[in-house]
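Asks: Pasting the sequence and the predicted model now:
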Amino acid sequence: MSNGRTTILIVEDEAAHAEAISRALWSKEDRVRILVVATLAEYRQTIVADPPDIVLMDINLPDGCAIDVLNASEAERAFPLLVMTAYGNEGLAVEAMKAGAFDYLVKSTEGFARMPQTVHSALREWKLRQDHQQIESALHESEERFRTLLQKVPTIACQGYAMDGTVHYWNHASERFYGYTAAEAIGRNILELIIPPAMRTEVKSAMETMVATGQGPPPSEMCLRHKEGREVEVYSSYVILQKPGRDPELFCLDVDITARKNYERQLEHLSTHDDLTGLANRALLFDRLAQSLHYAHRSRRLVAVLLVDLDRFKVINDSLGHDFGDQVLCAVAQRLLQNVREADTVARMGGDEFVVLLAEVADAEDVGLVARKILDNLSRPYQVGHREIIITASLGISLYPKDSDNGAMLIRNADIAMYRSKRDDRSNFCFYAAEMNKHIQETMELEGELRHALERKEFCLHYQPKIDLLNGRIIGSEALVRWHHPQRGMVSPADFIPLAEETGLIVPLGAWVMKEACQQARVWQEMGLPALGVAVNLSARQFRRGDLPQVVREILQETGLEPCLLELELTESMVMDDPAGAEETMRALKEMGVRLSLDDFGTGYSSLNYLRSFPVDSLKIDRSFINDVATDPSGASVVASIIDIAHNLGLTAVAEGVETLEQLKFLSGCDCNMFQGYLFSKPLPAGEFAALLRSGRQMTIDA
């Protein structure tokens, strides 16, 4: 100390961090003196010219690493050294602690707040270590003085015993460390008292070596045993005292390092486990996978990698909040652990993606059974807080050695199989097959081309007429996007719409469709054609964006189309993901005069209570119900019921996918208001649709 003040040396090459650390350590009582240097060279000069009481050193410096300093002889340092780093370097932290760092500090707001206490604790522990060294010296100077001193030091346990292990000295700290009073310990053998059975042979051999050489073993860390059976981790050093004419005596000095070892284990755990769920992280998964592949190669067994991805988890996160989503992820993690053996590994890859590693399985059929159990277990209701929710998952499986002998490739192939499962049938599993790679490559190529299609003006709109069932006249249209690829020709919407939705490209594409449809409707008006409404499909991503009303308003202002002539079609599942938020968005759209239609009605899970509160203008009956109305009485009843619901709620009933006169007659008999389908016209390019309007063509409807 300098003039009663503690001198703290900060070795930090980033000025902002050095300033933040200095502010955190500054004392109002002026009891702290802070020195700041930026390199190891300056550090070495400073500790000679102006020795500090403690050093805080960034783990990575311009001219070296803090571990290099820590690995130097500890005798060269007369102060404790603490390392500092940013989040994410837990592995380095463990290495630094093992090399002799007193503590590990994270440069963060929370870390800065704890820094004064951490520095204080390090100085105190350093003082204890100096006391420890002084005691060792005192042993050689005076046994009586040593015994008196040891009784007064509460943090260092000392035991004295003969070379056969019989205890003859046991200080107060030993009583606290190990639970035995001096009366209980003295006269008993140290091996039976505090040495775990598994270590006794080794310790006895070391004692015999001390008798032969007259030298104690080097200081070491040991895990000893408390009277109650629990472990006590200590840093032990030894001194042999030899008096003329008497047998040598061994004194052992122990410092309790249980807390520090627990901290080291915690850091090591953090470096290999997910901090939210406690599952294995990516690093530990790859390590376990490599071991499993090695053992499976020798035993000629299978290894299975199951990649689990939660369905529609983003909706939960967006609507109920990230804290709620985190609770769901933790609950899912526990469910996954219920379906694996102790030898298997469950890991979280990030987000809502998990991996289950099944080590040494007999055949693929067993893997399929486990996959089904996992999916069934995950799909059971979850009680999170006051809410009950349902979560489903899609699962992909790859097998060693069939699909690869490389861990990274097995995970990649399981990921490919998972996406196939998600595409084909959610809440199911799929085994990887080599041909999936070809599909993935084609999809990736299509995605790249899709990203440039808008700017290259490869998209166009086709318009399918909507027909009034009362008079058979065209009273509106639905705008449907088409992609005319310069090499592939017409790309099916079934191929590019899901891809656009998945990649987020649906948002700019959807805005273009809306603007193009509104502009075309205005062009038809300027040509003297009837002012007809145009319907545009909204994607889930578009609808969930908070700026949708503003986007619609700007398009209407820019194109000059009357708001009542624009109809936006929403799906049941889209609005039921977050009914309250959906209603708010719909009301904002209705306030500007836009019409709203609930598309594919009957295929989702909307309740009539919500339907009654949603400000929609029409219900659109899905084509899957229309297909069989002429031949299936139950299907016909469903359609009739939907039309009745629409009319009772004051809504327009619209049937889509009408292809036969029988279907049309049935709908007319049920008083359906409107229909569209190939019976009247397929979707047409803008020019052909205008010609159709000019022709005045109408449908003759006989109920």
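Replies: Perfect, thanks for sending it. Note that the coordinates shown come from a computational prediction; the quantities given were computed from them, not determined experimentally.
Asks: can we go C-alpha only for contacts and neighbour counts from here?
Replies: OK.
Asks: So L191 is in contact with R200, correct?
Replies: Yes: L191 is in contact with R200 according to CA atoms under 8 Å; the separation is 6.0 Å.
Asks: In terms of packing, which of those two has more residues around it?
Replies: Set side by side, L191 and R200 show more neighbours around L191, with 18 against 15, by other CA atoms under 10 Å.
Asks: Use this one as the comparison:
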Amino acid sequence: MKWFSLYPSFLQPARSEPPPAQTQILLCALEQCVDSVMITDANGIITYVNAAFERITGFSKRETLGRTASLLRSGRMSAAFYAQLWAQLRAGRVFKAIFINRRKNGELYSEEKTITPLTDENGQITHYISTARDVTERLRTQDQLHRLSHFDLLTGLNNRGAFLSLGERVLERARLDNHRVAVVLADVDHFGQLNAIHGQNVGDALLVEMAERLSRLCQSEHLARTSGRGFAWLMTDPAPDTVLTQAMRPLQSWQTPFPCDNVSLPITVSAGIALFPDDAENFFDLLHKAQLAKRLAKQGGGGISQRYQPELGLRESGDSRLCAELRTALGNAELSVFYQPIFDLTWNRLVSVEALLRWDHPQHGMLSPAIFLPLAQRSGLMPQLNRYVSDIACTALSRINDGRERPLRLSINLSVGQFADPGLPDTMRQVLTRTGFPPGLLTVEVDSAALSGPQARPDGALTALGALGIELAIDDFGLGHLALEALRRLPVQAVKLDRQLVGRLDSDPLAENVARASLLLARELGLTLIAEGIETPRQIQWLQQQGCHFGQGYLLAKPMSATALAEYLDSDQCRFGSELL
């Protein structure tokens, strides 16, 4: 009998003795390939399949040879798809696509397939060779992450990132149609007090019920949960003189007390409303105007709705004063940089620090960056702040690393707006040259919001930073509105798992699923994984079990000054051990 009778005819020798060594190596390579390989003749009749094909499809060689590839068809691919496939192949061109096929047991699966025409010396097609990889699990993970990254974990509504993208699209359509758009921002009054009295579970149940009532009255795609206690929605083409009345209808659905955990909770809500194009020409400004109106509603005691009025802008004078003080503090080097340790969760040792800006205001005390960074953004101070933080942090870490066998890495945060600064790469190059800090030890953290949405395309800036040798990391990964193609498009090396996800790992199975999907996707893309906001031993254990590489949080170490960091490194505290687990 002839050798290798199950293999493609064009590889079979014409004689019955063993094939030449080269052919035998080729056949062995095909058989041991992890990807599915199928070869057909010019008429589509299968002449060869490898072991991976049998494993993936469930069909044996004997069940497959002599048949066509249609035995795998699931009915999910259109006739037009197959028409395009054959037109391209018969023209001698390679065809690449993701197929939804059916295994022998009836189960659907997805495979990333490349089909290549093989020609003889006369250029005539004699065979087609198909190589395919089962991507079912990868696509399922990506689909789950894609869906969950657009929606709020608790309520199922759009999250803030998705709402921002939605708003830009709705406004663009409104411009074309010459329509108005209203944005409504609504917050539960005294929500922190409610949580303190009744517990977080009751607060969460309240938010879920509020979302359900809202969904009955508004288009769900126009709704969002934009903060811990806040909701937002869009109204398309409202009448200017009745917009407040129209906005009140959804708000009135919240006036009936909420039954939560055997407790009837009456609540009040403050809302702010702004109208496009009357109050603002772009969605960012429209949100800001609605925020001002909502702030005025709260200052009036809460429980009311407020339409934006031009005079509300004058109330920002306090912000203007604080902005001027920030400019002065920056010029006088009165801002501080603190450093939060990042630990290797496998070896339990400190390997990196994140630089965090702090402002100890002479009247207001220690101010959160959430207060003064938006002011810096609006007043154009972010480039100066970036240079300030980068200079101080790189200088401090250069001194701390001097003589250390294992130098610490340094992470610096950049905001969305900073990528619009064309001088950013040059600024970072000058900082590294001036301070002598190695670019290979520097990580620039980018908020996931910077990688999505129509206003920010930081590709050029990120590529230029990467060319300097700086590592790039995505912050708030897992919950932000992040296009997956951005992860492939950009030179990103690391992702930081969102602190909201990490904080709910102790109590929320859905948070675990989202975090697990995020970690799986990051691993598949070859990205380093960093968890932020670790506060309990169980969170560390879960992250270690899931293969998360690095972590930071108050349980491990709080932010500290450069002097305190140097002392910390010389102490026994810079490793965490069984006492935390």
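Replies: The structure has been received and is ready for your questions. Please read all numbers here as calculations on a predicted model, not as lab measurements.
Asks: So after superposing, what's the score?
Replies: Overlay of the two chains. TM-score (TM-score structural alignment, normalised by the length of the second structure): 0.50; 333 aligned residues with a CA RMSD of 4.3 Å.
Asks: Distance of the residue nearest to K96 of the second structure when sequence neighbours are not counted relative to I98 of the second structure?
Replies: Among residues not flanking K96 of the second structure along the chain, T114 sits closest, at 4.5 Å (CA to CA, 6 or more residues apart in numbering). Counting by CA to CA, to the nearest Å, the separation of T114 of the second structure from I98 of the second structure is 9 Å.
Asks: just to revisit the earlier point, number of nearby residues for the residue nearest to K96 of the second structure?
Replies: T114 of the second structure has 16 nearby residues by other CA under 10 Å.
Asks: Map it onto the first structure.
Replies: Matched by TM-score structural alignment, T114 of the second structure corresponds to no residue in the first structure.
Asks: In contact with whichever residue in the first structure pairs up with M382 of the second structure, which residues?
Replies: Here M382 of the second structure is matched to I506 in the first structure, going by TM-score structural alignment. Residues in contact with I506 of the first structure (CA atoms under 8 Å, 6 or more residues apart in numbering) are 497, 500, 539, 541-542.
Asks: Tell me the helices and strands packed up against the host helix or strand of Q266 of the first structure.
Replies: For Q266 of the first structure, the element it lies in under DSSP states H and E is helix 258-272. Using 3 or more CA pairs under 8 Å, 6 or more residues apart in numbering; DSSP states H and E as the contact test, the elements touching helix 258-272 of the first structure are helix 90-99, strand 231-241, helix 282-299.
Asks: switch the cut-off to 7 Å
Replies: Here helix 258-272 of the first structure touches helix 90-99, strand 231-241, going by 3 or more CA pairs under 7 Å, 6 or more residues apart in numbering; DSSP states H and E.
Asks: Which stretch of the second structure is the first one matched to in the alignment?
Replies: Aligned by TM-score structural alignment, helix 90-99 of the first structure corresponds to no residues of the second structure.
Asks: And for the longest one?
Replies: Residues of the second structure aligning with strand 231-241 of the first structure are absent, taking TM-score structural alignment as the criterion.
Asks: now that strand against helix 258-272, angle please.
Replies: Relative orientation of strand 231-241 of the first structure versus helix 258-272 (axes from the mean of the first three to the mean of the last three CA atoms, to 10 degrees): 130 degrees.
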